[in-house]
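[1] give me the fold of what follows.
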Amino acid sequence: MSNKEHSTVDNLQVLFEDNHLIVINKRPGDIVQGDKTGDEPLSDTVKSYLKKKYNKPGNVYLGVVHRLDRPTSGIVVFAKTSKALPRLNKMFAEKDAKKTYWAVVKNRPNEPEKRLVHWMKRNTKQNKSYANNKEVNESKQAILSYKLIKKLDNYYLLEIDLETGRHHQIRSQLTAIGCPIKGDLKYGFNRSNENGSIHLHARKLKLMHPVKKELLEIIAPLPNDPIWNACL
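    Have a look, this model is predicted:
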């Protein structure tokens, strides 16, 4: 293992691990699965971590359950067994896993809390999704609820509960109500963050353990930067 791999593996923030699953606090900029960039995905880093920790010969089994956008940080769940993977996939597909996000936005929303319903249409060429107020051709319904939880000096902190899991859903829906996420140039913020991140964090996850049937509640610490530090 190279020094770079060692440092990446050692920097991995594990939030929960047992025989069946492992939950990671993803850093902004990490990709969950391999893509055309050729950058090492988080899934490979976790495999290296497991191989090193348990001194495993040969290949390590790891199932990708869901994804987070590259510039986003927070909770990512991987399955460590072939028994856990289909059960976790089913939970996420059927919305039995409750995901809560924090977002730092530019403008104060008109209402301190609201359930947003849009019809999302994805443009694959632009890698972007557009939130429409009514159904359009090839659109899918997107639903979230937000709540304003803190006013910062120049921004606002929203807590978001997702009801559906559409491509770029939170980013697109918040822009549709005039509240682009800090650093998100693609969705209307006026400048990028220095490290290419956006201030969107998968903060909390509640789900039933796929094998033990115990309720898990996992909270991911925020990235260390002045804006996120002001949120606490």
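
[2] make it CA atoms for all contacts and neighbour counts henceforth
    Will do.

[3] and the contacts of the top helix by length along the chain?
    If you go by DSSP state H, the chain has its longest helix at helix 42-53. For helix 42-53, the surrounding residues in contact (C-alpha atoms under 8 Å, 6 or more residues apart in numbering) are 5, 8-10, 12, 26, 30-33, 56-57, 60-62, 64, 78.

[4] structure for this one too, so we can compare:
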Amino acid sequence: MLDLKDRILYEDNHLIIINKVSSEIVQGDKTGDETLGEKIQKYIKKRDKKPGNVFLGVTHRLDRPTSGIVVFAKTSKALSRMNTLFRDHDLKKIYWAVLERSPEEPEGQWTDFLRRDRKKNRSFVCDSGREDAKKAVLSYRTLCRSGSETLVEVDLETGRHHQIRAQFSGRGCPIKGDLKYGAKGPNPDGSIHLHARKVRFIHPVTKEVLEVTAPAPRQDFLWQDMEASATRGPKESDD
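    The predicted model follows:
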């Protein structure tokens, strides 16, 4: 795993954006494992020789088995304004997903209704008439293929629980390694092939347009192959 300093994608006095690895948790859970936020606080305290506590605000979450961009606020002002951006959907979030089967169309937009089962920690596509149904919208396009696996880029228009995982699984296209949503088998490291690739928003303090891209996990050969193919263009590989 890369050191934390090598995973900082952007930092100023107000924000720090990290490329999360799949084993990390953003917020504390029943495992009691150290959170990504706690790691960052320790890193900043040591790096900047801060005598007191380091403020760090969590602006959004990313599932533990998912890798990619996580935005943290370094000031209370930035945290409040970032919370408003996320609440009002005033930022663009792009994901990459490696699917075990290609969608019927190479690109498209899907609108579904999802219900969340908290006991099972899963979301399911359901009828719009259910009281607990929430509208979920995403757009996707195919970037490349390698054997039976397909890399798609996903523009997430709503932020529902496990939305990408549930919507692709609901169409028979589970994400590689995602046993919870129908994948054939697990990934050796417990990850799933879902990566928060890019974020774009107006900086909450400077008001400049900020766009950050997270490289795919370096230790994963499939991710590296897919990223290389995607950046070369829509060429298919049968290797």
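
[5] tell me which residue is most central in the first structure.
    Centroid-nearest residue in the first structure, with C-alpha atoms, centre = their mean: L68, separated by 3.7 Å.

[6] alignment lookup: it to the second structure.
    Aligned counterpart of L68 of the first structure in the second structure: L62 (TM-score structural alignment).

[7] ok now do the residue lying farthest from the centre of the first structure, which residues does it touch?
    Distance from the centre of the first structure peaks at P57, with 31.1 Å (C-alpha atoms, centre = their mean). Shown in contact with P57 of the first structure (C-alpha under 8 Å, 6+ apart): K51.

[8] using the three-state scheme, assign it.
    Under DSSP: H, G, I helix; E, B strand; the rest coil, P57 of the first structure falls in the coil class.

[9] aligned counterpart of it in the second structure, please.
    Aligned by TM-score structural alignment, P57 of the first structure pairs with P51 of the second structure.

[10] what's the matching range in the first structure for the longest strand seen in the second structure?
    Ranked by residue count and defined by DSSP state E, the top strand of the second structure is strand 134-146. Mapping strand 134-146 of the second structure onto the first structure (TM-score structural alignment) gives residues 140-152.

[11] what residues does that stretch touch?
    So stretch 140-152 of the first structure is contacted by 109, 112-121, 135, 156-166, 169-170, 230-231 (C-alpha under 8 Å, 6+ apart).

[12] quick one: the strands in the first structure, in order.
    For the first structure, applying DSSP E gives strands covering 14-17, 21-26, 63-64, 73-79, 98-105, 113-123, 128-132, 140-151, 156-162, 200-208, 215-219.

[13] please identify the most buried of those strands.
    Greatest average neighbour count among these goes to strand 73-79 (a mean of 25), per mean count of other C-alpha atoms under 10 Å.

[14] let's have the strands of the first structure in CSV, adding distance to R191 of the first structure.
    Shown next, in CSV, are the strands of the first structure (distance: least, C-alpha to C-alpha, whole Å):
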stretch, distance to R191 of the first structure
strand 14-17, 31
strand 21-26, 23
strand 63-64, 32
strand 73-79, 19
strand 98-105, 13
strand 113-123, 22
strand 128-132, 18
strand 140-151, 20
strand 156-162, 17
strand 200-208, 15
strand 215-219, 29
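
[15] ok, which of those comes nearest D39 of the first structure?
    For D39 of the first structure, the closest of the strands of the first structure is strand 21-26, at 14.9 Å, according to C-alpha to C-alpha.

[16] what residues in the second structure pair up with the closest one?
    Counting by TM-score structural alignment, strand 21-26 of the first structure lines up with residues 15-20 of the second structure.

[17] over to stretch 99-112 of the first structure?
    Across the second structure, the stretch matching stretch 99-112 of the first structure (TM-score structural alignment) is residues 93-106.

[18] OK, contacts around the nearest residue to P71 of the first structure once chain neighbours are set aside?
    For P71 of the first structure, ignoring the flanking residues on the chain, the nearest one in space by C-alpha to C-alpha, 6 or more residues apart in numbering is S197 at 4.3 Å. Residues near S197 of the first structure by C-alpha under 8 Å, 6+ apart: 28-29, 70-72, 183-184.

[19] isn't V154 of the second structure up against I94?
    Yes. Contact criterion C-alpha atoms under 8 Å: V154 of the second structure and I94 qualify, at 5.6 Å.

[20] which residue in the second structure lines up with K186 of the first structure?
    Match for K186 of the first structure (TM-score structural alignment): K180.
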